[in-house]
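[1] Quick check, what structure comes out for this input:
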Amino acid sequence: MKKIGVLTSGGDAPGMNAAVRAVVRKGIYHDLEVYGIYGGYAGLISGNIKKLELGSVGDIIHRGGTVLYSARCEEFKTKEGQQKGIEQLKKLGIEGLVVIGGDGSYMGAKKLTEQGFPCVGVPGTIDNDIPGTEFTIGFDTALNTVIDAIDKIRDTATSHERTFIIEVMGRDAGDIALWAGLAGGAETILVPEENFSMDDICDRLKKGSERGKKHSIIVVAEGVGSGVEISQKIKELTNYDTRVSVLGHMQRGGSPTASDRVLASRLGARAVELLIEGRGGRAVGIVKNELVDYDIIEALETKKHEIDMGMLKLSKELSI
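    Model (predicted):
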């Protein structure tokens, strides 16, 4: 293999640039030509592809977002769109592709793999919902952003003696809510992986009030539902004064943490090694601080992301 490509797709995540840097420099170190595909799968179809040099990825390891940009692409979901992408790669003699992104990005890599074009997936999403890896690039940075917001909101909640509901991202996964809620000392954490009762939530608030507690923090994963709706239900059942903060896309931004930079560098470099070894159709991850790789098709079809229910149990025990 002499030429490889790299693209970022789906929602941006802090650390994607560190992963791109690792792919480019690891590839060049092994005498490969590395090409950047700009604008995700849409850029692949249109042929927005440029050769990258060492300097192309200088001074990006600390930057959030993605220098290769990202875009949604409905056309690439079709076999015709996928064939257009493969043709663009073949025009330049590109023989393998590193795809950095979440499950939608992995699905695109899976489709290319099924059509005989070797791809390696690198997990880049703040949601931490990719099967086969304990952590994804961007999760740690997003987590610290949320914790910082919880700490600031707690100051206001204390001053005004109110219950604050903080809605965080994560799509259908509750990892951000769980980890941030536990680290931020939230009284209640709502995640889509566990059913909840409004009566139970209100009972916890009432018990806290009875022992003199003046404020509470409730962290809600977006996969559970609207923080505003939950706030309204609490108001109806308890008449407590509640406020809602929806953190939104601020969770995707910012300079990546050291942890995300290191993870991205390790995963990006390993993806290149797999292509050099002729092992396309794989995805990389980290388990117990060891790099792993697995069949990307099998992972998407059979594995499911799971949340640490022990941590959720602990959060309840510590927030009595």
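[2] CA only for contacts and neighbour counts going forward, please
    Fine.
[3] Which parts of the protein are strands?
    Per DSSP state E, the chain carries strands over the ranges 3-8, 33-37, 49-52, 96-101, 119-123, 163-168, 188-190, 216-221, 242-246, 282-287, 290-295.
[4] And the contacts of the first one?
    Strand 3-8 is contacted by residues 16, 20, 23, 27, 32-41, 66, 68-70, 93-101 when judged by Cα atoms under 8 Å, 6 or more residues apart in numbering.
[5] coming back round to it: packed most tightly, which of the strands of the chain would that be?
    Highest mean neighbour count among the strands of the chain (mean count of other Cα atoms under 10 Å): strand 119-123, with a mean of 31.
[6] Now show me the structure for the sequence below, then we'll compare the two:
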Amino acid sequence: MKRIAVLTSGGDSPGMNAAVRAVVRKAIYHDCKVFGVYRGYAGMMDGDIKELNLGSVGDIIHRGGTMLYTARSEEFKTKEGQLKAVENLKKHEIEGVVVIGGDGSYKGAQKLSEHGIATIGAPGTIDNDIPGTDFTIGFDTSLNTIIHSIDKIRDTASSHERTYVIEVMGRHAGDLALWSGLAAGAETIMLPEVEYNMEEIIDRLERGAKRGKKHSIIVVAEGIGSGVEIGETIQKQMNIETRVTVLGHIQRGGSPTGFDRVLASRLGAHAVDLLLKGKSGLAVGIENNQLCSTSFDEIFSKPHEIDTKMYELSSQLSI
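    Next comes the predicted model:
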């Protein structure tokens, strides 16, 4: 294999640039030509494909977002859109593609593989919801952004003796809420994977108030519902001053942490190694700090699961 392409797709995540850099430089090291596909699958269908060199990825390892830009595409979900994309790849004589993104991006990568283009996925999403890897690129950076935000909000909550509901990202996955809530000492963590009981949450807040607790932090994963509505319910039932903060897209931006830079570099390089070995239809990952790969079929067959022991610990420590 002598001509490889790389693209980023779906929601951006800190560390995507580091992964792109690793793919480009690893491929060039092995005497391959590398092409960047701009704006994801939409750009692939539009032919927005350009050759990259060593300088193309200089000075990006520390930058958030993605230099290749990203987009979502409904057209690519159709067979006609996929064939259009494949035709553009073949015009550049591209034999293999590294797709950096989440589960939706992986589904697109699987379609490319079925159309005869070798594809390897690399998990780029802050949600940490991809089976086959302990961590996804961007999760650690987003986690630290949330923790810093909660720490600041706690100062205000303590000063004004208020309860704060903080809504974090994660779609249908609660890893960001669980990890940040445990790290920031939240009194309650609400996850889509765990059925919650509002009466129990109210009871916990009331017990805290009776022993003199002046403020509380409740972390809500967006997949569970509206943080605003949950805050309104608490304020109405307890008659206490409650504020809601929706952190939103601030969680996606920023310079990637050292962990995410190293993770992205390792996974991007591993993806190139697999392509050079003739592999396709796989996603790279890291388990127990060892590089691994998993077929797309297996990834799609597994539901995302949280660490139940960690969730139990968070409840035990927030009594």
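[7] wait, which of the strands of the first structure is closest to residue 135 of the first structure?
    strand 282-287 (6.6 Å; Cα to Cα).
[8] What's the average distance for that closest one when superposed on the second structure?
    Taken over the aligned residues, the distance from strand 282-287 of the first structure to the second structure averages 0.5 Å (mean Cα distance after the TM-score superposition for the first structure).
[9] so stretch 16-32 of the second structure aligns onto which residues of the first structure?
    Mapping stretch 16-32 of the second structure onto the first structure (TM-score structural alignment) gives residues 16-32.
[10] Verify the stated contact: residue 36 of the first structure with residue 47.
    No. Between residue 36 of the first structure and residue 47 there is no contact under Cα atoms under 8 Å: 10.5 Å.
[11] As a check, name the ranges of all helices in the first structure.
    Ranges of helices in the first structure, per DSSP state H, are 16-29, 40-46, 79-91, 103-114, 139-160, 175-183, 198-210, 227-238, 258-276, 296-302, 309-318.
[12] CSV for those, including distance to residue 250 of the first structure and mean neighbour count?
    Formatted as CSV, those follow (distance: least, Cα to Cα, whole Å; neighbours: other Cα atoms under 10 Å):
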stretch, distance to residue 250 of the first structure, mean neighbour count
helix 16-29, 16, 26
helix 40-46, 21, 23
helix 79-91, 32, 17
helix 103-114, 21, 21
helix 139-160, 8, 19
helix 175-183, 13, 25
helix 198-210, 27, 15
helix 227-238, 17, 16
helix 258-276, 17, 23
helix 296-302, 28, 15
helix 309-318, 25, 13
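[13] separation between residue 78 of the first structure and residue 84 of the first structure?
    10 Å (Cα to Cα, to the nearest Å).
[14] next one: residue 55 of the first structure
    30 Å.
[15] Minimum distance to residue 177 of the first structure: which of the strands of the first structure has it?
    Set against residue 177 of the first structure and scored by Cα to Cα, the strands of the first structure come closest in strand 216-221, at 5.3 Å.
[16] Relative to the whole chain's centre, how far out is that closest one?
    Put simply, strand 216-221 of the first structure sits 20 Å off its chain's centre (Cα atoms, centre = their mean, to the nearest Å).
[17] how close does that strand sit to the second structure?
    Compared with the second structure after fitting, strand 216-221 of the first structure has a mean deviation of 0.2 Å; criterion: mean Cα distance after the TM-score superposition for the first structure.
[18] Where in the second structure does that strand align, residue-wise?
    Under the criterion TM-score structural alignment, strand 216-221 of the first structure matches residues 216-221.
[19] which residues are in contact with that stretch?
    Identification of contacts with stretch 216-221 of the second structure by Cα under 8 Å, 6+ apart yields 154, 157, 162-171, 173-174, 176-177, 181, 185-192, 205, 227.
[20] do that again at 6 Å, thanks
    163-168, 174, 177, 186-191 (Cα atoms under 6 Å, 6 or more residues apart in numbering).
[21] Next up, the contacts around the most centrally placed residue in the first structure.
    By Cα atoms, centre = their mean, the first structure has its centre lying nearest to residue 125, at 1.9 Å. Contact analysis of residue 125 of the first structure by Cα under 6 Å, 6+ apart lists 13, 102, 136-138.
[22] got it, and residue 64 of the first structure?
    With contact taken as Cα under 6 Å, 6+ apart, residue 64 of the first structure is in contact with 14, 253-255.
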